[in-house]
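Enquirer: no sequence for this one, just the structure:
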């Protein structure tokens, strides 16, 4: 009798969970249209074209956006943590205070994005394009930024603590405030003409690896290496 009652109880609970959407499996609404605050966590949204979408404050954790076009969308304060954005486009998007930490975004297009205060911590943006982007107070701590393009980006008070900037291009970038480069790996990082005079944490060993020229401005105590300008790759 007790066994029968236990099985009946399990059946009732399972039915209720299915009917009322309880449980993790029913949390995300993967079939819904783009809208502010929705939950697309862990959904498959790859290779679709949805530019101009309003996803402000949306839960996009772990979502597959590979090769998806989100250009000119509003993703302010959206949470993309651990999402896949390889070859995706957010060109011209509004992404203030968005969370892109730990995303995989190889060859992604973030040109002209407005992402002030956004977090890219521990993210993988190899060959990502941030040219012309507004990234004031953006956090790139421990991010993989090999060959990333930051040409003419605004990086006022940006944080590159322990980031990999190997062969990244910062030429023409605005480095206002006190950007942080402590522990950043800067092998052949392009800093020609960049004003780094207020940069925090820069060491001579980092500058010796980077590629600047006579117009590059360095913090007090650091000197222009004799290897500058770098030879072409």
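Expert: Great, that's in hand. Just so it is clear, the structure is predicted and the values come from calculations on it, not from any experiment.
Enquirer: all contacts plus neighbour counts: C-alpha atoms, from now on.
Expert: OK.
Enquirer: isn't residue 92 right up against residue 110?
Expert: Yes - counting by Cα atoms under 8 Å, residue 92 does reach residue 110; the two are 7.2 Å apart.
Enquirer: Give me the more crowded residue out of those two.
Expert: residue 110 (26 against 23; other Cα atoms under 10 Å).
Enquirer: list the contacts for that one?
Expert: Going by Cα atoms under 8 Å, 6 or more residues apart in numbering, residue 110 touches 89, 90, 91, 92, 93, 128, 129, 130, 131, 133.
Enquirer: same thing but 10 Å
Expert: 70-71, 88-93, 95, 128-133, 149-150 (Cα atoms under 10 Å, 6 or more residues apart in numbering).
Enquirer: Can you name the residues that contact the residue sitting nearest the centre point of the chain?
Expert: The centroid of the chain falls nearest to residue 120 when counting by Cα atoms, centre = their mean (3.7 Å). Taking Cα under 10 Å, 6+ apart, we find residue 120 in contact with 80-81, 98-103, 138-144, 159-160.
Enquirer: can we see that at 7 Å?
Expert: Going by Cα atoms under 7 Å, 6 or more residues apart in numbering, residue 120 touches 99, 100, 101, 139, 140, 143.
Enquirer: Out of the contacts of residue 110, which end up buried?
Expert: 70-71, 88-93, 95, 128-133, 149-150 (16 or more other Cα atoms under 10 Å).
Enquirer: and the longest helix belonging to the chain, how far from the chain's centre?
Expert: The longest helix of the chain (DSSP state H) is helix 2-20. Mean-position distance between helix 2-20 and its chain equals 44 Å (Cα atoms, centre = their mean, to the nearest Å).
Enquirer: Of all the residues in it, which ones are buried?
Expert: Result for helix 2-20 [16+ other Cα under 10 Å]: no buried residues.
Enquirer: if we can go back for a sec, how close does the residue nearest to the centre of the chain sit to residue 33?
Expert: For residue 120, the distance to residue 33 (Cα to Cα, to the nearest Å) stands at 26 Å.
Enquirer: another structure for you, compare them:
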């Protein structure tokens, strides 16, 4: 059962001050341009929430359920999303530099044009995700599942932990930048 709307507004006000909303239910809420910098969102549920251009700098969202959330243009830099469920979420143009997505579920998520430099995707599930034209220099992909991941135009040239086996299950194009001698199959028309 979802909390009343007044409770959501109160939680957003508390979060704007770097407060805590552990295990809050923000499902379906419109939190466009909300300021959650330094907030504790551990275990929060925000299924399908609108977090467009939200300021979530240094947020702790470990174990959060953000499936289907729209985080277009959100600032997630230096955040913690370990073990978070971010499947089918939209992170287009997101700033997630130095963010920890270790063990996160990001299947079918759209990370297009995002800045994920020095982020950790260690052991993350990126199956079917779109990383098109994103920046991933210094990002750690050790153990990440890239099966059917679209990396067309992505800059992975300085990424760490990428193997030929991982990249071989993804797809890209001539503008995809990869480290070393890794080769990515060309995406087929969808």
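Expert: Received, thanks. These figures come from a predicted structure and were not determined experimentally.
Enquirer: returning to what we had before: now for the contacts of residue 120 of structure 1: which two are most distant?
Expert: Using Cα to Cα, the contacts of residue 120 of structure 1 span at most 13.0 Å, a distance reached by 99 and 143.
Enquirer: Map the residue nearest to the centre of structure 1 onto structure 2.
Expert: For residue 120 of structure 1, the aligned residue in structure 2 is residue 91 (criterion: TM-score structural alignment).
Enquirer: Show me the helices in structure 1, by range?
Expert: Going by DSSP H, structure 1 shows helices at 2-20, 204-209.
Enquirer: any chance of the ones you listed in CSV, plus distance to residue 64 of structure 1?
Expert: Compiled in CSV, the helices of structure 1 are given as follows (distance: least, Cα to Cα, whole Å):
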stretch, distance to residue 64 of structure 1
helix 2-20, 25
helix 204-209, 36
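Enquirer: how about the ones you listed, which one is nearest residue 114 of structure 1?
Expert: Smallest distance to residue 114 of structure 1 across the helices of structure 1 (Cα to Cα): 28.5 Å, for helix 204-209.
Enquirer: Determine how far the closest one lies from the middle of the whole chain.
Expert: Taking Cα atoms, centre = their mean, one finds the center of helix 204-209 of structure 1 at 26 Å from the center of the full chain.
Enquirer: Please apply the same query to stretch 135-154 of structure 2.
Expert: The answer for stretch 135-154 of structure 2 is 12 Å, by Cα atoms, centre = their mean.
Enquirer: do the same with stretch 54-70 of structure 2
Expert: 8 Å.
Enquirer: what stretch of structure 1 does that stretch fall on?
Expert: Using TM-score structural alignment, stretch 54-70 of structure 2 lines up with residues 83-99 of structure 1.
Enquirer: And stretch 171-188 of structure 1, end to end?
Expert: Stretch 171-188 of structure 1 end-to-end distance (Cα to Cα) = 12 Å.
Enquirer: how about stretch 135-151 of structure 1, which residues of structure 2 does it hit?
Expert: The aligned range for stretch 135-151 of structure 1 is 106-122, by TM-score structural alignment.
Enquirer: What is the end-to-end distance of the matching stretch?
Expert: 12 Å.
Enquirer: contacts for it?
Expert: The contact list for stretch 106-122 of structure 2 (Cα under 7 Å, 6+ apart) reads 85-103, 125-144.
Enquirer: Once you drop chain neighbours, what's closest to residue 46 of structure 2?
Expert: Of all residues not flanking residue 46 of structure 2 in the chain, residue 27 sits nearest, at 4.1 Å (Cα to Cα, 6 or more residues apart in numbering).
Enquirer: again, but for residue 137 of structure 2
Expert: Per Cα to Cα, 6+ apart, closest to residue 137 of structure 2 is residue 158, 4.3 Å.
Enquirer: What is the aligned counterpart of the one you found in structure 1?
Expert: That one, residue 158 of structure 2, aligns with residue 188 by TM-score structural alignment.
Enquirer: What is the neighbour count of its match?
Expert: 22.
Enquirer: what's the answer for residue 23 of structure 2, then?
Expert: 17.
Enquirer: what's it in contact with, if anything?
Expert: By Cα under 7 Å, 6+ apart, residue 23 of structure 2 lies in contact with 42, 43, 44, 45.
Enquirer: Can you name the residues that contact the second one?
Expert: Right, residue 43 of structure 2. 22, 23, 61, 62, 63, 64, 65.
Enquirer: Which member of the residues you listed is positioned nearest residue 162 of structure 2?
Expert: Closest approach between these and residue 162 of structure 2, by Cα to Cα: residue 62, at 23.9 Å.
Enquirer: All set, thanks.
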